[in-house]
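Enquirer: only the shape, not the letters, is given here:
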C-alpha cells in the first residue's frame, strides 16, 4: 500500500570544509549514505521522492522548493558551503516557505552546534555535564581539574578531536587551544575528562519519546584517553577505529539503565530536540554518575551509524522510522499521513 505523498530529501552536497584539516572531508561524505538509505525506505513505502541537494546557491534551492513544492521534507542537511555552523539556517528556509520538515528546529540545531551554549542550558536544568571553560586563547584553566579534553566549540562529527585533544598539563593545553584557534578558526571548548563507560542513547518521538536500546562504546586501549576521536569515527584503517567497538544493546542493570536514560531524556527535552536525536553520555568511574557529553539533534542515520544500530536492536525497520518522522512533520502542519 502506497503513501500519497511527495517527499523531498534535503541534503548538503559534500564540499571541502572551509576550515580545519583536509581529512575532515570524510565526515561530509557520509550524508550520501543517509540519502541512499532514506530513498530506499521511501521506495518501500511507495512514496514519490524528490532530491534537493544544497550546493552553494541559496536562491537555487529556494526556487527548486517553490517550483516542486513537496508535501514534506526529510532534512538531512548538516551545513552549507562546507561550513557546519550554517546547518541551522537551512531549515529556516523551510520554516519561511511553510514546508513541513523532519527533525529539530533551527534554534535547537544552533544551540547544540555551540557546545558551550548547550552545556550552559544543561547546567541550568540541573543535568550533569563536565565542567568547562571556553577559551578564545589560552589562559589559566582555574577551577578545572586535569586531565582535560579540548574541542572546537562549533563542530560536530568528532571534527578537530584527536588523541592529542586529551591534555594533562598547561603546556599541552596551550598547544591544543592554539591548534583549534589556528586550524579551526574558532574558540576552544575545554572540559574535564570523565573516565568511565561511554554510551550513545538514541531517542525517537516527541510527547512520549521512545528511548531505543542503548549502545556502549567499548575501548580496547590500555591507556587513556578512551575517546571517540575523528579517526575512531571515520578512518576505517586506523588503530583508533579498530579499538573503538560499539555494542548494542549495552549490558546495563535496570537501576543503571534508568539513570542513563533519565539523563539522556532530560537533555533531549532541555535542548528542545524534536522527532529524533542522539545523546552521548559518560558514566563516571567510581561514582557511576552519568554526565552528558553532547546532544546531537541531527544524528547520522546511515545504516552503519549508531542510531540505525539502535533501531535494529529495537526491531524497528528503517522504513518504519522514516514513516514515523514523516508523520511527526505532517502532524505539525495539521495533516495526517494518509494511505492510498
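Expert: The structure has been received and is ready for your questions. From a predicted model like this one, the values you see are computed outputs, not experimental measurements. Numbering: from 1, shown residues only.
Enquirer: from here on, contacts and neighbour counts on C-alpha atoms
Expert: Noted.
Enquirer: check the secondary structure at residue 121 for me.
Expert: With DSSP: H, G, I helix; E, B strand; the rest coil as the basis, residue 121 sits in helix.
Enquirer: go ahead and confirm it touches residue 270.
Expert: Yes: the criterion here is Cα atoms under 8 Å, and residue 121 meets it with residue 270 at 7.1 Å.
Enquirer: contacting residues around the residue nearest to residue 233 when sequence neighbours are not counted?
Expert: Leaving out its chain neighbours, the residue that sits closest to residue 233 by Cα to Cα, 6 or more residues apart in numbering is residue 241, at 6.3 Å. Contacts of residue 241 were listed using Cα atoms under 8 Å, 6 or more residues apart in numbering, and they are 231, 232, 233, 234, 235.
Enquirer: where's the third one, which helix or strand?
Expert: Mapping residue 233 onto the secondary structure by DSSP states H and E places it in helix 230-234.
Enquirer: ok, second structure coming up, stack it against the first:
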C-alpha cells in the first residue's frame, strides 16, 4: 500500500515520462510537480518505489521510468479520466454520421480517424452481425453480352457485379426478371435462400432460368463476405515516431505483428466481454507486444456485442485521453449501427 506522498511522486513521474519519454529525476519532480519537498526526500521515495517494483532505473546515472506494475497502479488508482472537448465531440460525430456503401470501408475510415487523433496504431474488428439481408436487386444491361447485377443490402452495402448474359435471355426481359428476384429474395438473409426458393424462381422464369445460377452464386458470396469479421488497421507507421521503436529490430518485430491477421484477431477478440480493457507490457499474451500497451473497448448493435475498437501504442501512452476517446467512439458507433441494423 502506497502512502499519499509516494502516490503523488509516482503519478508525477509517470505523467512526465508519458510527456517526454525521458527518465525522470528527483529534481524534475521537485521543480515541476511537487513543491515544498526537497529533491533529496523525493530521491529517497523514488528508491523505495523502485524497491517495491513500481519504478525502474534504465541506466546507473539516469532517472527512473515506470515499470509495468507502476503503469498498472497508475491506471487503476491514480488516473483521472479526461473529458473530450466539445470540438472533439463535434468532430467525431460529424465523421461517424456519414452515409457509406460498405461497412468495411466505413470501419477503415474510423480506424484512420482514431490513428490520426491519437498518433497510435488503431485496430478494429468489423461488425460480426451475420444479419445482412437482400434489400434490392436490379439487372442493368451493359451490351449484348454482359450485364451488371446491382445488389443492395440492409447494411448499406451496394455492390455492382459484372456478369455474362446467357444467349437465350433477352435484354427486354431484364425488368421482369428483376421484379421476380425482388419479389422472391427481398428481405431474405443468407441462410434463408434454400433450394426450394431457387426452384420456385426457376419455375417462374421459365426459359430465362439460365440467368439465375450465377446471380444466386454471386449474391451468396457477396453477403457471406460482407458478414464476415475482418481486422482493420491504421497508423502502423505512427509507432516509429516514438524513440522506443526506432530500433530496427523492434520495428521488424512490430511490423511482424501486423502481418499476422489471426494474431490481431486474437488480440481484439480477447476483449469482447469487457467494457474497457487495458493491457500493459507483460500483461499482453503475445510476446511481441511486451513493449506495448493495448486499449480496447466494445461497440454494440442493440444489446449484442458486435466488435471491438482499440489502439496499440508504447507503454507510455496517454491512457486517460485514449480511454475517453475510444469509449466515446464506441458509444457513438453503437448508436449508429443499432439504428442501421434494427430499423
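Expert: Thanks, I have the structure now. Since we're looking at a predicted model, the values are computed, not measured.
Enquirer: what's the TM-score for these two chains?
Expert: With the length set by TM-score structural alignment, normalised by the length of structure 1, the two chains reach a TM-score of 0.23; 127 aligned residues with a Cα RMSD of 6.3 Å.
Enquirer: re earlier: list residues touching both of residue 121 and residue 270 of structure 1?
Expert: Overlap of the contact sets of residue 121 of structure 1 and residue 270 (by Cα under 8 Å, 6+ apart) is empty.
Enquirer: what residues of the helix ranked longest in structure 1 count as buried?
Expert: Criterion DSSP state H: the longest helix present in structure 1 is helix 254-270. By 16 or more other Cα atoms under 10 Å, the buried positions in helix 254-270 of structure 1 come out as 260, 261, 263, 264, 265, 266, 267, 268, 270.
Enquirer: now, which of those residues sits nearest residue 219 of structure 1?
Expert: The closest of the buried residues of helix 254-270 of structure 1 to residue 219 of structure 1 turns out to be residue 260 (Cα to Cα; 18.8 Å).
Enquirer: dump the residue contacts of that closest one.
Expert: Applying Cα under 8 Å, 6+ apart to residue 260 of structure 1 gives the contacts 281, 290.
Enquirer: Three-state assignment for residue 74 of structure 1, please.
Expert: Residue 74 of structure 1 ends up strand, using three-state DSSP.
Enquirer: what number of residues lie near it?
Expert: By other Cα atoms under 10 Å, the residues close to residue 74 of structure 1 number 23.
Enquirer: quick check: it touching residue 8?
Expert: Yes: between residue 74 of structure 1 and residue 8 there is a contact at 6.2 Å, judged by Cα under 8 Å.
Enquirer: figure out the helix or strand that residue 124 of structure 2 lives in.
Expert: Residue 124 of structure 2 belongs to strand 121-125 when elements are defined using DSSP H and E.
Enquirer: ok, residue 160 of structure 2 touching residue 140?
Expert: No: using Cα under 8 Å, residue 160 of structure 2 is not in contact with residue 140; the gap is 9.8 Å.
Enquirer: shared neighbours, those two?
Expert: What both residue 160 of structure 2 and residue 140 touch, as defined by Cα under 8 Å, 6+ apart, is the set 148, 149, 150.
Enquirer: can you tell me which of the residues you listed is closest to residue 103 of structure 2?
Expert: Using Cα to Cα, these come closest to residue 103 of structure 2 at residue 150, 16.9 Å.
Enquirer: check which helix or strand covers that closest one.
Expert: Assessed by DSSP H and E, residue 150 of structure 2 sits inside strand 146-153.
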